[in-house]
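> Any chance you could fold what I've pasted below:
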Amino acid sequence: MVQESGKAAAPAAIAAGPSREEVMAVLAELEDAVADHIAWAQRWHRSAVCKLAPPRDVVSENAHYLCRFGAWLDLHQEDPIIGQNAFRTLDELHRTMHDNARWLAQRAWQDDRVPAEEYDALIDKINAFNSQVRRLEKAFRAALSDLDPLTGVRNRQTMMAELEREHERAVRTRQPCALVIADIDHFKQVNDRLGHRAGDRVLAEIAIFFQSHLRPYDSVFRYGGEEFLFCLPGTDSFQARPVIDRLRQNLSETTINLDDTRNVRLSCSFGVAAIERETSLATILEHADKALYAAKAGGRNRVMLWEDLAVGQAPRSASS
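A predicted model of the protein is given here:
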């Protein structure tokens, strides 16, 4: 049931994976880094060729911090995205490039001639930096295309490829894996009563809630409409039940802020099915969907296992 209130609650701190906005912000910084360093290299060449005093952002001991990209890297060095090995490599290339440029700019200013091999070494470092930026740009664009633009979780196209890999791994290693389909109860009421913008906000906030309340190695996908799918590796259906039941209960007690004056409380129904050796992925998804349908038919705000449905057990409710 949708519960609407007129007073907005204080937003809770949520630790989730990188959002679509965060990925886009990183991509923008990478794109600007190339343009900024082209301009920086031009200033370096002008001072070296024209025998002018090198600019401060070339010869300073902290030149790698004086450019916007270096300052951004330093500011965000504790961020999970920037802590990845690819960014540490980029940071090292960035520092080395600036160090080499500083030393060579000072030599060009003081001497009549710069050795060709030293100039070539600097150009190699500039090219290596630009190449690493381009590789990261490509990776982040690919990641962006894998994300659902509204919720920031991975989209259905990505989901199917990921589930095929997980199905193959579970069958090969005989390790358990549970798939869960979640459906927001009475979501149509949100759109009808509060408008589609409020509905979009609900979808985005619930996606964040799911990401922050599942394990780091669990996956969350936008399955379609108001449905999400979870992949829980190393977990069978019966192990998944208490995990998803806690998730269900926590969500039903969570207030979602729509704007400064309105908030809502919602619940979800869940259908759970395990990956089995002799069962195709399509059939397993059907099992989870049928379990979800039974949970909805049983009164909503419930967790239903396919195994329970197969033996005629009642859906698990908030009070059970």
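> hey, let's count contacts and neighbours off CA atoms from now on
Noted.
> Can you classify the residue lying farthest from the centre of the chain as helix, strand or coil?
Distance from the C-alpha centroid of the chain peaks at residue 112, with 52.1 Å (Cα atoms, centre = their mean). Using DSSP: H, G, I helix; E, B strand; the rest coil, the structure places residue 112 in coil.
> Also this sequence, please, to line up against the first:
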Amino acid sequence: MPRKKPPIQHQSKHSGIQNCLGNIQEIDSALLHHEKWLKDIHRSLICDGNPNPDDLQEDGHCLCKFGQWYYKQNQGGLGSNVRFQKLENLHKLMHDKVRNLLVSKTAQSPISMGAYNAFMDNAIHFKLETRKLQFELIEKVCTVDQLTGTWNRHAMSYKLAQELERSIRTKEPCSICLMDIDHFKKINDQFGHQAGDLVLKTISQFFTDRLRKYDTIFRYGGEEFLLNFPGTTEEQLEVTINRLRTELQALPISMPDGSIIHVTASFGIADMVSDIGIEESIEHADHALLCAKASGRNCVCVWKT
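The predicted structure follows:
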């Protein structure tokens, strides 16, 4: 009877980000185990070595070192990753094919070239897909802000360029908003940097939970965030941001010492248009943000040409 696999358990976005580096290293280790397994298989097929009894079992894909790592990871942060899920069928299919080869070898029956090539094609495909998973995690580490879980500035230029190109192609508006947390230094000074980090994470999660699936939030630097809103005019965005600003103002944030604080933010909005480019559009949003700060903070200003 095939062994029962543990259920997939999903982790939070922040937890997944924190585990990325560990997962990258574990994939390296798992692939080393896979390569050793592959050598043992060839030794059994070519050198008349005795096959590992586990490789003759129907659940051999669960028994090998890679399989043990894989099904443990179903509970450890990668279970919800689509590319990770794809590996299961590839890994099982590879073991099914090699089991047939080993059965033929054990029975002293000839192994067809087609069956061997199918197994090797599967093994190569499996390794490539595993490496793609690893590269995906590396990209995530390089482009995601480790504290807040938002995209960082390295990712911002690329993603904003994609949205600008889409806006030009579809002739739909695209607006950006630069946000700065008001009096953030006072929070650090009064409660400490741990509290400041907590505020940054809370606010970034606040906006992430309320944005549409195709809106994007980036950590621009320090206590500043840049938000991108495809298909939205400056006027429409002003209404949305004012609503979010009011909700943010009412949001209670628990400090490490048990006290509750409320924070506000200032916002600058600008249109992202092709004739001036991304950098100048961000400059416009920055000027609008300065206007919001000069107007007493906790307000929204829109760049007007």
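> Any idea what the TM-score comes out to?
Here the TM-score for the pair of chains, by TM-score structural alignment, normalised by the length of structure 2, is 0.81; 291 aligned residues with a Cα RMSD of 3.1 Å.
> Run through the residues that contact the residue farthest from the centre of structure 1.
Going by Cα atoms under 8 Å, 6 or more residues apart in numbering, residue 112 of structure 1 touches no other residue.
> what about residue 297 of structure 2, is that helix, strand or coil?
Three-state assignment for residue 297 of structure 2 (three-state DSSP): coil.
> Whatever residue of structure 1 lines up with residue 243 of structure 2 and residue 170 of structure 1, how far apart?
Under the alignment (TM-score structural alignment), residue 243 of structure 2 pairs with residue 246 in structure 1. Distance from residue 246 of structure 1 to residue 170 of structure 1, counting by Cα to Cα, to the nearest Å: 25 Å.
> Ok, residue 155 of structure 1 next?
22 Å.
> just residue 128 of structure 1 next, same as before
Distance of residue 128 of structure 1 to residue 170 of structure 1, given as Cα to Cα: 40 Å.
> And residue 304 of structure 1, by the same measure?
22 Å.
> ok, the two, which is more surrounded?
Comparing residue 304 of structure 1 with residue 170 by other Cα atoms under 10 Å, the one with more neighbours is residue 304, at 33 against 19.
> so that one, which of the three states?
Per three-state DSSP, residue 304 of structure 1 ends up strand.
> residue contacts, the aligned partner of it in structure 2?
Alignment note (TM-score structural alignment): residue 304 of structure 1 maps to residue 301 of structure 2. Neighbouring residues of residue 301 of structure 2 by Cα under 8 Å, 6+ apart: 238, 267-269, 288-289, 291-292.
> What is the most widely separated pair among the residues you listed?
238 and 291 (14.3 Å; Cα to Cα).
> Mean distance between the longest helix seen in structure 2 and structure 1 after superposition?
What stands out as the longest helix in structure 2, according to DSSP state H, is helix 113-143. Average distance between helix 113-143 of structure 2 and its aligned residues in structure 1, after superposition and using mean Cα distance after the TM-score superposition for structure 1, equals 2.4 Å.
> which residue ranges form the strands in structure 2?
174-181, 216-221, 224-230, 253-254, 260-261, 265-271, 300-302 (DSSP state E).
> Make a markdown table out of these and add distance to residue 81 of structure 2.
Listed next are the strands of structure 2 as a markdown table, based on distance: least, Cα to Cα, whole Å:
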| stretch | distance to residue 81 of structure 2 |
| --- | --- |
| strand 174-181 | 29 |
| strand 216-221 | 20 |
| strand 224-230 | 25 |
| strand 253-254 | 31 |
| strand 260-261 | 36 |
| strand 265-271 | 34 |
| strand 300-302 | 38 |
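> Looking at those strands, spot the one closest to residue 32 of structure 2.
strand 216-221 (36.1 Å).
> so that closest one corresponds to what in structure 1?
Using TM-score structural alignment, strand 216-221 of structure 2 pairs with 219-224 in structure 1.
> What residues sit buried inside the matching stretch?
219-223 (16 or more other Cα atoms under 10 Å).
> With structure 2 overlaid, report how far that stretch is off on average.
If you overlay the two and look at stretch 219-224 of structure 1, the average distance to its match in structure 2 is 1.0 Å (mean Cα distance after the TM-score superposition for structure 1).
> mind checking how far that stretch is from the chain centre?
12 Å (Cα atoms, centre = their mean, to the nearest Å).
> neighbouring contacts of it?
So stretch 219-224 of structure 1 is contacted by 148, 151, 153-156, 159, 181, 207, 210-211, 228-232 (Cα under 8 Å, 6+ apart).
> same thing but 6 Å
153-156, 228-231 (Cα atoms under 6 Å, 6 or more residues apart in numbering).
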